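**Q** Compute the structure for the input listed below.
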Amino acid sequence: MRIMKSKFKYILSTCLLILGMTACDINRLPETSISDATFWRSETDLIAATNYLYTFIPGFNTEDVWSDDAIGLTSNNISDGSRLAPSTDGNYTSPYQLIRAANNIIEKGPKAAATTSQAVIDRYIGEARFFRAWGYYSLVQKYGDVPLILKILDDTSPELTEPASPREKIFDQIYQDLDFAASKLPTIATLGIGNFGRISNTGALAFKARVALFEGTRSKFHNYGDYKKHLTLAVAAAKAVIDSKQHALYANYFDLFQYAGEGLQNKENIIVKQYGVSLTDRVLTHTYFRGTLENGNKNPTKSLVDSYLMSDGLPITKSPLYKAPVKSTDVFVGRDDRLNQTVMKAGDPYIFTKKVFDVAVLVFQKTGFCFRKFSNIDDWNTQASSIDRPILRYAEVLLAYAEAKYELDGSISDADLDLAINPLRARGKIAKLTNAFVTTNGLNMRDELRRERRVELAQEGHRYWDLIRWKTAEIELPKPVLGNYFFKSEFGTTTTVNLTPDNYILVTAANFRKFDPAKDYLWPLPLNEISLNPNLKQNPNW
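**A** Modelled structure (predicted):
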């Protein structure tokens, strides 16, 4: 695993070479001190240029607090509906920095033809087109229509004041870029240990499945566009990844998010954010466990915990196995094993000053729950973790395939459930999902597919965007934020806690949360961008 990470040191150091070339504002960037006359001459130059793109892969964050899965120590203006249009916003400018860097490579990469084969040039242009698609998806996901820029601009370029392009046109460009990338990039097996972490052809296809599922379901439930077009693409892209046989589920769910799950031997990871090699060769580290989870900046909610099934495959509201808990460990008894691997319970390894977890510290973990994914007692002590962050896993591809098939056809066969859903449930040690099981137990297949996605991908930054595309954010986000049952003998009485009438921790009352469906399904454009471009119009009602 550490050997596989050694390549990352090279990526970080070489990307600094061209940082000045690509890290400024996309619309108004002078050419750099690196002369085109001495660059773009070899494969080494193409590698150096594309390495910079990898710095835009997102690291650990607290984005789950935007959703109903988590809440931090303080209120969040996205999930509670209190935000205002900002003057500037890195969520808007950073993707355009990435897009400009990608456009630069796409335009200038062919100059290396004198010393480099077309196949090699296409490979790195494929990486650039993947990252251009990544940047545009990040933009349109949040803002809808945005300017579509496919070439390098200067201060006199008329594109600087063009209006935003329709989202359908942007998605068509994203698909074109990802199709090119998928056709030109090597397989993950061909990349091997030496190039582990670079985008593979299945990385491009898996990301296409994510993109097309988002737009297909969003257009379906928000009632615009041709949702079948996008869902058809999602099904095909996901199935292509499945049929490639390049990926498989990792046996141990907890270890997916530990050092044991890193590197080429883990066939589930398709795209990862790589961190450093060791404490003595750090390069890049994070403090996600100590600085975010243990400190209470991202705590699981009762809503998330309640979504985990009992081992018989039924929700806690239907299963005869469910018993009201009388102590904190009862919450985990007889449940989907992924709950045990995602949320701390008494007896789990914890932190260096309290090596075994007993109960959440309510002054920090306000819900009475603490996330467990990525927890590592040694990393807590050193305050320098180099556990990689999985960005796109094979599990997500399976979930995308199942959901897209269901939303496209209005049903899903047991064969497809066995292909895409039941392997995940088997890893969680819960009963299979079948059409007969749904009918017999008065369940809804759509709800069960969405539930499976929620628990499998919990704490990985998907839930908010799922609520947005399903058009259920207006239902779920205004609800009160609840936490664990208040076990007085375990939590004690030294911390003042608000409780519901049935003795659950009340973190935030419903009157402090809102979601306006007339505006909050799109983000506000930064005011400075609108003033720079008079043809750029603010999103409705902001």
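
**Q** only C-alpha atoms for contact and neighbour calcs from this point on.
**A** Noted.

**Q** And for the residue found closest to S307 once you drop the neighbours it is linked to in the chain, the neighbour number?
**A** Residue nearest to S307 in three dimensions, not counting chain neighbours: R451, with 6.6 Å by C-alpha to C-alpha, 6 or more residues apart in numbering. Applying other C-alpha atoms under 10 Å, we find 17 residues neighbouring R451.

**Q** and what of G90?
**A** 10.

**Q** what do you get for K151?
**A** K151 has 16 nearby residues by other C-alpha under 10 Å.

**Q** Report the secondary structure state of it.
**A** With DSSP: H, G, I helix; E, B strand; the rest coil as the basis, K151 sits in coil.

**Q** helix or strand for the nearest residue to it once chain neighbours are set aside, which one?
**A** Excluding the flanking residues, the one nearest K151 by C-alpha to C-alpha, 6+ apart is N103, at 5.5 Å. Here N103, judged by DSSP states H and E, is contained in helix 90-108.

**Q** Quick one: distance of that helix to the chain centre.
**A** When distances are taken as C-alpha atoms, centre = their mean, to the nearest Å, helix 90-108 is centred 20 Å away from the chain's centroid.

**Q** Enumerate the positions of the helix or strand just after it that are buried.
**A** Toward the C-terminus, helix 90-108 is succeeded by helix 118-143 as the next helix or strand (DSSP H and E). For helix 118-143, burial by neighbour count (16 or more other C-alpha atoms under 10 Å) applies to 120-143.

**Q** what's the answer for stretch 214-227, then?
**A** So stretch 214-227, judged by 16+ other C-alpha under 10 Å, has buried residues 214-220, 227.

**Q** what does that stretch contact?
**A** Stretch 214-227 has contacts (C-alpha atoms under 8 Å, 6 or more residues apart in numbering) with 168, 228-231, 404, 407, 466, 468-471.

**Q** what separates that stretch from the chain centre, distance-wise?
**A** For stretch 214-227, the distance to the chain centre is 20 Å (C-alpha atoms, centre = their mean).

**Q** next up, for comparison:
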Amino acid sequence: MKNFIIPAVIGAMLTGAVSCQKNFLDLKPLDRLNESSYFTTPVQFKYATNDFYEKMISWEKIDGSSIYDFMDFGSDISANVNEGVQTSYGRGAITVPTDDKYWDNAYAYIRAINIVLQKAENYSGKKEEIKQYIAASKFFRAWHYFFLLKRFGGVPLITTVPDIEGAELSAPRNSRYQVVDHILADLNEAIEGLPTEQAIPTTEKGHVSKWAAEAFKARVLLYEATWRKYTGTSTDFKGSEGPAGDQVNQFLTEAIARAKNVITKGGYKLWNYNSSLGNRSSYYLFCIDGTGSNPSGLDKTSNNEFILKSMYDLNLRPGGINLSRTMQTYQLPNRKMMDMYVCTDGLPIHKSSMFLGYDEVSKEYQNRDYRLLGHVLGGSAGIPAKGSVKLDGKLGYTNYKFAAYRYPTYRADNQESQDYPQIRLAEVYLILAEALYEKDGAISDADLNSTINLLRARAGVAPLTNALVSTNGLDMLEEIRRERTVELFGECTRFDDLKRWGIAEYSLNQHICGMVVGDASYPTEFRDAAGNATALYIPRNYEKGGVSETVVNTPAGDVKAILIDASANRNFKRKHYLYPLPLRQIRLNPNLVQNNEY
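**A** Coordinates of the predicted model:
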């Protein structure tokens, strides 16, 4: 890996950025450049496209973006209700903004990409020399249009570099179906022109590969297929064209093929060092940052699970955000999330005789999925001992996923420098399993063994089988979705998943609850047999409107748990599946139609 600084001149020329950007992909400073004289050699196209990697949303705040705006905060599986963008969104408490930095940024990045593609058309050398950089540009244009699609639905498709009075600046919105077609077309060209991971030299690792483009296309295809299947046209803006035809099975079929290609040909491997890391691979995978970031001395070269990543380094590009502190404060699992982790027999806690209950804090951690231990307890912490958890205003659960090992000793605030996984192999397994089931309404045990059960094996959980499902009255699709929720916890997928499954209104409008505190019928460490609060619990510290608890359904029956956010505060509607277009853009371009009901 080489150190480099993206020159401010090129950064400003391509994206309008005014500050010098840092990255790792072998850029070299160039002086006195201008757009007309710059794109004359392959290496110049390489330097220009390297800038695109930094624009993917990850740890470092670029152009005002924040990864925290897209994590699970405020969702149905998060206990965080501190005021913030995602918390308000999860409650349906959003209004039409004057500006939206994510609209502005995406179109600025697309303009930069279009400049490169326009210059490639006029390149006087052999096109084969710049084929990889054209393909990378197509990949990143698809990346940003997919971001816009998820956030706004149909948006204007800009594929040229308009002048100040260009007709493109007053273009109407394209339908989501046209945007999807364009994304898929760009990805086809990217897949054709990008090198395989195996063909990328060690000094060039970090560049997008053919397999990354295929994995991303599989993600797009599954997303759009399930959106059309469950959400349909209900969010299409007024006057939008509908789909040309029913493409759901077509998209699912290709998602399956693309995912299989990545799995069988990509050479990627799940990161599993359970034997030397106390079965906590699910924690250490997300904080690999030098040999001191785990007890086994493993560094980033040990990780062949990340297919595409945003690269960080303590000296060259530290994360620059209070990552560990934030993860342990805001990305907290709630009652629903804690109960999603199955027992080691592979059964949900409502079905498993191995689940021990909640009367002692330690019991709900025993006989459970290793991911529960890794996510909630971190690397070395043991199961909480009796009397060690005090509910005095705290939530009782912590999140360690993405938090640095031995924080703040090994890595202090703003210094955490683990890579951010944009696409990883585990997600591709999940895409394949879900697409198979959605297409056929069934999935074979062989397909489960080559996808989801590889993740469950790392998590110390018995395989998911058709017999397990039928014998125990489970629903296979629900179990596939459970696996996705648990594996990708905190990885910016939950809101998108709820919306493409068409269940966001139901899921987001439920009570958000914390630890089970019990009552006289179910005494715990926090309430005794008389129903009185013990010294470990201060109910008034949780009161909102005089209420601090609510009844939740658990394997122990209907028992009381801390009420973090009441359903009365949550009013997520179908219109909230998409964000409103910013007012300034509508004023600048009256041909833009606002999303429904805003």
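
**Q** Just give the TM-score of the two.
**A** Once superposed, chain against chain, the TM-score is 0.89 (TM-score structural alignment, normalised by the length of structure 1); 513 aligned residues with a C-alpha RMSD of 2.4 Å.

**Q** follow-up on the earlier one: tabulate the buried residues of stretch 214-227 of structure 1 (TSV), appending distance to Q246 of structure 1 and secondary structure.
**A** Below are those laid out as TSV (distance: C-alpha to C-alpha, whole Å; DSSP: H, G, I helix; E, B strand; the rest coil):
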residue	distance to Q246 of structure 1	secondary structure
F214	24	helix
E215	26	helix
G216	26	helix
T217	27	helix
R218	29	helix
S219	31	helix
K220	31	helix
Y227	29	helix
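
**Q** can you tell me which residue in structure 2 aligns to K537 of structure 1?
**A** Matched by TM-score structural alignment, K537 of structure 1 corresponds to V593 in structure 2.

**Q** now do N484 of structure 1
**A** Match for N484 of structure 1 (TM-score structural alignment): M515.

**Q** Report the contact partners of that match.
**A** Per C-alpha under 8 Å, 6+ apart, neighbours of M515 of structure 2: 334-335, 395-397, 561-562.

**Q** V559 of structure 2 is in what secondary structure piece?
**A** Following DSSP H and E, one finds V559 of structure 2 within strand 557-565.

**Q** distance of F180 of structure 1 from V140 of structure 1?
**A** Using C-alpha to C-alpha, to the nearest Å, F180 of structure 1 is found at 20 Å from V140 of structure 1.

**Q** Hmm, G90 and K573 of structure 2 touching each other?
**A** No - using C-alpha atoms under 8 Å, K573 of structure 2 makes no contact with G90, being 10.0 Å away.

**Q** what about the residue positioned nearest the centre of structure 1, which SS state?
**A** Centroid-nearest residue in structure 1, with C-alpha atoms, centre = their mean: G461, separated by 4.4 Å. When classified by three-state DSSP, G461 of structure 1 comes out as coil.

**Q** now swap in Q422 of structure 2 and tell me
**A** Q422 of structure 2 ends up strand, using three-state DSSP.

**Q** Not counting its neighbours along the chain, what's nearest it?
**A** Nearest to Q422 of structure 2 is K309, by C-alpha to C-alpha, 6+ apart, at 4.9 Å.

**Q** what's the counterpart of that neighbour in structure 1?
**A** By TM-score structural alignment, K309 of structure 2 lines up with V272.

**Q** Have a look at how far, on average, the one helix or strand its match maps to is from structure 2.
**A** Using DSSP H and E, V272 of structure 1 falls within strand 269-273. Mean deviation of strand 269-273 of structure 1 relative to structure 2 after superposition (mean C-alpha distance after the TM-score superposition for structure 1): 0.9 Å.

**Q** ok, average deviation of the helix or strand following that strand from structure 2?
**A** Downstream of strand 269-273 of structure 1, the first helix or strand assigned by DSSP H and E is helix 288. Here the mean offset of helix 288 of structure 1 against structure 2 after fitting is 4.4 Å, by mean C-alpha distance after the TM-score superposition for structure 1.

**Q** continuing past helix 288 of structure 1, what's the next helix or strand?
**A** Following helix 288 of structure 1 in sequence, per DSSP H and E, is strand 299-300.

**Q** Give me the buried positions along stretch 453-464 of structure 1.
**A** 453-464.

**Q** Tell me the gap between that stretch and the middle of its chain.
**A** The answer for stretch 453-464 of structure 1 is 8 Å, by C-alpha atoms, centre = their mean.

**Q** Read off where that stretch ends up in structure 2.
**A** Using TM-score structural alignment, the match for stretch 453-464 of structure 1 in structure 2 runs over residues 484-495.

**Q** Repeat that for stretch 427-439 of structure 1.
**A** Aligned using TM-score structural alignment, stretch 427-439 of structure 1 spans residues 458-470 in structure 2.

**Q** What is the end-to-end distance of that stretch?
**A** 24 Å.

**Q** just stretch 33-47 of structure 1 next, same as before
**A** 19 Å.

**Q** Return the set of buried residues in it.
**A** Applying 16+ other C-alpha under 10 Å to stretch 33-47 of structure 1 flags 39-43, 45-47 as buried.

**Q** thinking L332 of structure 2 is in contact with T398, fair?
**A** Yes - assessed by C-alpha under 8 Å, L332 of structure 2 is found in contact with T398 at 5.6 Å.

**Q** Tell me which of these two has more neighbours.
**A** Counted by other C-alpha under 10 Å, L332 of structure 2 and T398 do not tie: L332 has more neighbours, with 29 against 20.
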